[in-house]
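[1] Provided below for reference: sequence and predicted model.
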Amino acid sequence: MFRPVPVTVRFRGVPLWLMAAVFLSLALLLSFLLLLSLQQDQRLLQDFSKDGSVPTKHFAALWQSRRDLVLVALLVFVAAAGAIGAVIAFLHYDSARRTLEAVKGLARNILESIPTGILTLNQSGIITAVNPAAEVVLTRSSGDLLGCAYESVFAPGDVIRHVLDTALRMQEHVRQQDLPYQGRDRESRTIRVTTAELTGDDGLSAGIILQAQDVTDWLALEQRLRVAEKLSALHTLSAGVAHELRNPLSAVDLNLHLLEDELARQAGLREDADHYIRILNAECRRMSAILDTFMKFAGPGSHGLHEVDVPSVIDYIMSLMRFEADERSIRLEHLVEDGLPPVLGDETQISQVLVNVMANSFHAMQSGGRCRVEARCRRGNGQEWVDITVSDTGSGIKNEDIAHLFEPFYTTKSEGSGLGLAIAYRIMHDHGGTIHVSSEYGQGTIVLLQFPAETGQLRSVTVTA
């Protein structure tokens, strides 16, 4: 499965020259011993020849000496062959060990480098491997996971435990399934989980493998892209509809006024006719206001971009919304960090965003409450940002509604048009900023507006009306 780059062994040629050297040494040793034996026999024969006769027992001793010499030579040869075999076996073992360590190191490095969380379990449910990405996703250290049964790590009701139970006991695996997950940090996130059977070298099941990836940011980005696509498609439609309706509406409004004046001059208006004409005039004004909203949402317009002083804008909005807040028994609070840098944009547009957001907060606090506006500077992604946070103690937003907040014409209020936050989203996008909403139903809502700070560097900003 893992094939490391072949490593050249330092003494790869040792067996060949070692065997040649050993056999040459043995040959030299045996030759030397034979020479010594022959010389010794020759001296013995010379000594016996001086006496005139050679005893027969001395020949037997000489042959025994030769046999002993051959036996010693054979023993030396066997010992040398064993030594050569041991050296060869050791070299093969060392090469196999190096290859195994290289394979294990490669597998370990691959496992640790994979950005997706990997968790493996054996057939008994014991966790056998964890990579660093899994520690981050599951908010647990490897020391708390390795060697432990998954039932003791993940509490009953935990989505990871349910997935592992299903895969290990029922042999039912999931593929790319997004699940809500809350780790030890108590932060709600979305993780994408996949399980598969883990097979051993014999081809049989050796457990299961789980892949987990935090896709919270990905899903948020996909949602923003979907909203942006819908806004882009509606820009042209809204502009066309508003333009086509404004002309006949203006004609209707004008002719209603002329009809009212004509009837008043001739014989006076009856009470019921006057009532009907007032209703028609009111509806024309309401339709005109709706068309103005459409034009603000869709019609691009040129505005002079300049440095906007955020504290001044917040002070103005607070004074503007103060009267309505008092009527609704809402306590307004604001906190602005000292030395806040300006942002580049249109002051009217930024004010409109704050008004729309605060108006939604007011509607969420029917029985009164607190609305707090904070502004501070932070640094991220290589630049400075001005963050404006609007928080309230209202009824909050349901989870199924948060995903649709910035969609045009989507509203949970009976009297709402569903364009307030859509317009705010577009203004923030045109200013190079972002808008994020977090809420817990029944506990209030927090809206975060992020503007890139003006640092004197050229930056492309398109502001639309």
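    Now that the structure is in, tell me what you want to look at.
[2] contacts, neighbours, all on C-alpha from now
    Fine.
[3] Tell me which residues of the helix or strand hosting residue 25 come out buried.
    Using DSSP states H and E, residue 25 sits in helix 14-51. Neighbour counts using 16 or more other Cα atoms under 10 Å place 15, 19, 22, 26, 30, 37, 41 of helix 14-51 among the buried residues.
[4] Also stretch 277-294?
    Within stretch 277-294, the residues scored as buried using 16+ other Cα under 10 Å are 277, 281, 284, 288, 291, 293-294.
[5] Check it against this one:
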Amino acid sequence: MNFKEDKIAKIIRANKRLSREASRIEGIFRSIKEGIILTDAGGNILYANAAAKNILGFAEDGQILTLSKILPQIDSVELRLVCGGTASQREFEIAYPEHRFIKVFMTPVDGEKEEAAIIISDLTNERISARDKIESEKIASVLKLASGVAHELGNPINSISIHLQLALKTIAKMEQSPSLSRLKESVEICSKEVSRLDGIIKHFLKALRPARPDFAEINPLAPLAETLKFLQNELQDLNIKIEINTENSLPSILGDTNLLKQLYFNLIKNAMEAMDLGGIIKIGTSFDDNFVKISISDNGCGIDQDEITRIFEPYFTTKTDGHGLGMMIASEIVKSHGGSIGIDSRKDEGTTIMLSFPRKDKRIREIMAE
């Protein structure tokens, strides 16, 4: 082998080594969960790993991609500063391709060319966990308050109720007169108000101390059918019709029949109270590989858009005589079943409640995984 051939062979071996190193580095970048983007000072994307494409929803199609198209929150001035040697870190909320919270760290790349490396971390699960933690702490603080309220008010309310009942019995034995009738009416009003206060406390404690679910394999529509049968006469009196559009055979779920009856009762009663002059409650079902979904819709008064986000908060109510705990109870019951609840409403058009429960086999896999 002459000198020229030997030199060519060395170059080929060096290229193979570089190719192997490049493949190894590319493999590492593909396995990293954080998105990595390399861009020049003009915003042209020179490299992006799979995680970055997934988080920001773009693909290399042969055209030159620019940072302004996929991350318009970063302006050209900031990018030039980074390429010039100034690192930067910011957090964004993006809507495409999915709603996410991301952290973007930008740092200059050492070298002759002005380039920047952008590292993107998905904070969505972290933010959701933090939000759930805040919600749990809020409920815990309300629970502590509830115990004190129940202790302080329970006994006096019971005492007042007993004495009002005795007063009514005494009035019934007295000679009737207009004044006595008015007194009786006042005592009856007081008695009803005391009963209402007692009911608020019981609902309050039930919302924050729900019974432990007694899971069994059930058809999720069975408790709903029993609830509708229980409310049948009241529905007829209010001229409210029930329309049911369900799959022929829904998958089973692991559910607590009594808790689900309470859930359906709360939701159906809400729908009934939203329709003063009669109407229609539509019930629909569907399912996929993971969840059984049930929707309950009414054509009642609906809810203002600025109130929907507060609908599951304790004490928040759109009713003049509501205690603001019904939807909170509903939410807690659904969560205890590993499901989710959503709401869509339009003022003067109606409201749809969407329930989603894990299929029995899916729920079992999740429990075993835990």
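    Sure, I can see it. This structure is a prediction, so every number in the text was calculated from the model and none was measured.
[6] just to revisit the earlier point, which strands and helices lie in contact with the very next helix or strand once past the helix holding residue 25 of structure 1?
    Following helix 14-51 of structure 1 in sequence order, the next helix or strand is helix 56-113 (DSSP H and E). Where contact means 3 or more Cα pairs under 8 Å, 6 or more residues apart in numbering; DSSP states H and E, helix 56-113 of structure 1 is packed against helix 14-51.
[7] hmm, back to that, could I get the buried residues of helix 14-51 of structure 1 in JSON lines, plus columns for distance to residue 48 of structure 1?
    Output for these, formatted as JSON lines (distance: Cα to Cα, whole Å):
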{"residue": "15", "distance to residue 48 of structure 1": "49"}
{"residue": "19", "distance to residue 48 of structure 1": "43"}
{"residue": "22", "distance to residue 48 of structure 1": "38"}
{"residue": "26", "distance to residue 48 of structure 1": "33"}
{"residue": "30", "distance to residue 48 of structure 1": "27"}
{"residue": "37", "distance to residue 48 of structure 1": "16"}
{"residue": "41", "distance to residue 48 of structure 1": "11"}
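[8] Need the residues that contact stretch 195-210 of structure 2.
    With Cα atoms under 8 Å, 6 or more residues apart in numbering as the test, stretch 195-210 of structure 2 has contacts from 139, 142-143, 146-147, 150, 154, 157, 161, 323, 325-326, 328-329, 332-333.
[9] filter those to the buried ones?
    Burial by neighbour count, 16+ other Cα under 10 Å: within the contacts of stretch 195-210 of structure 2 this picks out 139, 142-143, 146, 150, 157, 161, 323, 325-326, 328-329, 332-333.
[10] Not counting sequence-adjacent ones, nearest residue to residue 70 of structure 2?
    Spatial nearest neighbour of residue 70 of structure 2, excluding adjacent residues (Cα to Cα, 6 or more residues apart in numbering): residue 56 at 6.4 Å.
[11] what does that neighbour align to in structure 1?
    Under the alignment (TM-score structural alignment), residue 56 of structure 2 pairs with residue 138 in structure 1.
[12] doesn't residue 183 make contact with that match?
    Yes. If you go by Cα atoms under 8 Å, residue 138 of structure 1 and residue 183 touch, sitting 6.1 Å apart.
[13] higher neighbour count, these two?
    Of the pair residue 138 of structure 1 and residue 183, residue 138 is the one with more neighbours under other Cα atoms under 10 Å, namely 20 against 14.
[14] those strands in the stretch 301-450 of structure 1, which residues are they?
    With DSSP state E, counting those that start in this stretch applied, the stretch 301-450 of structure 1 shows strands at 306-308, 330-336, 343-345, 369-380, 383-392, 434-440, 444-452, listed in chain order.
[15] how about the ones you listed in a markdown table, adding mean neighbour count and distance to residue 167 of structure 1?
    Below are these laid out as a markdown table (neighbours: other Cα atoms under 10 Å; distance: least, Cα to Cα, whole Å):
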| stretch | mean neighbour count | distance to residue 167 of structure 1 |
| --- | --- | --- |
| strand 306-308 | 16 | 57 |
| strand 330-336 | 16 | 52 |
| strand 343-345 | 22 | 53 |
| strand 369-380 | 17 | 41 |
| strand 383-392 | 21 | 43 |
| strand 434-440 | 17 | 33 |
| strand 444-452 | 22 | 38 |
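[16] right, so of those, which gets closest to residue 105 of structure 1?
    Between residue 105 of structure 1 and the strands of the stretch 301-450 of structure 1, the shortest gap by Cα to Cα is with strand 369-380, which sits at 36.4 Å.
[17] got the contact list for the closest one?
    With Cα under 8 Å, 6+ apart, strand 369-380 of structure 1 has contacts from 311, 329-337, 340-341, 358, 361-362, 384-394.
[18] Quick one: neighbours of residue 210 of structure 1, just the number.
    Applying other Cα under 10 Å, we find 24 residues neighbouring residue 210 of structure 1.
[19] Just confirm it contacts residue 116, I think it does.
    No. The criterion here is Cα under 8 Å, and residue 210 of structure 1 misses it with residue 116 at 9.9 Å.
[20] hmm, back to that, which one of the strands of the stretch 301-450 of structure 1 lies closest to residue 126 of structure 1?
    Nearest to residue 126 of structure 1 among the strands of the stretch 301-450 of structure 1 is strand 434-440; the distance by Cα to Cα comes to 36.7 Å.
[21] So which elements touch the closest one?
    helix 399-402, helix 420-430, strand 444-452.
[22] That strand relative to strand 444-452, how many degrees between them?
    Relative orientation of strand 434-440 of structure 1 and strand 444-452, computed by axes from the mean of the first three to the mean of the last three Cα atoms, to 10 degrees: 160 degrees.
[23] Please enumerate residues in contact with strand 434-440 of structure 1?
    Contacts to strand 434-440 of structure 1, defined as Cα under 8 Å, 6+ apart, come from residues 396-399, 402, 425, 428, 445-451.
[24] Kind regards, and thank you for your time.
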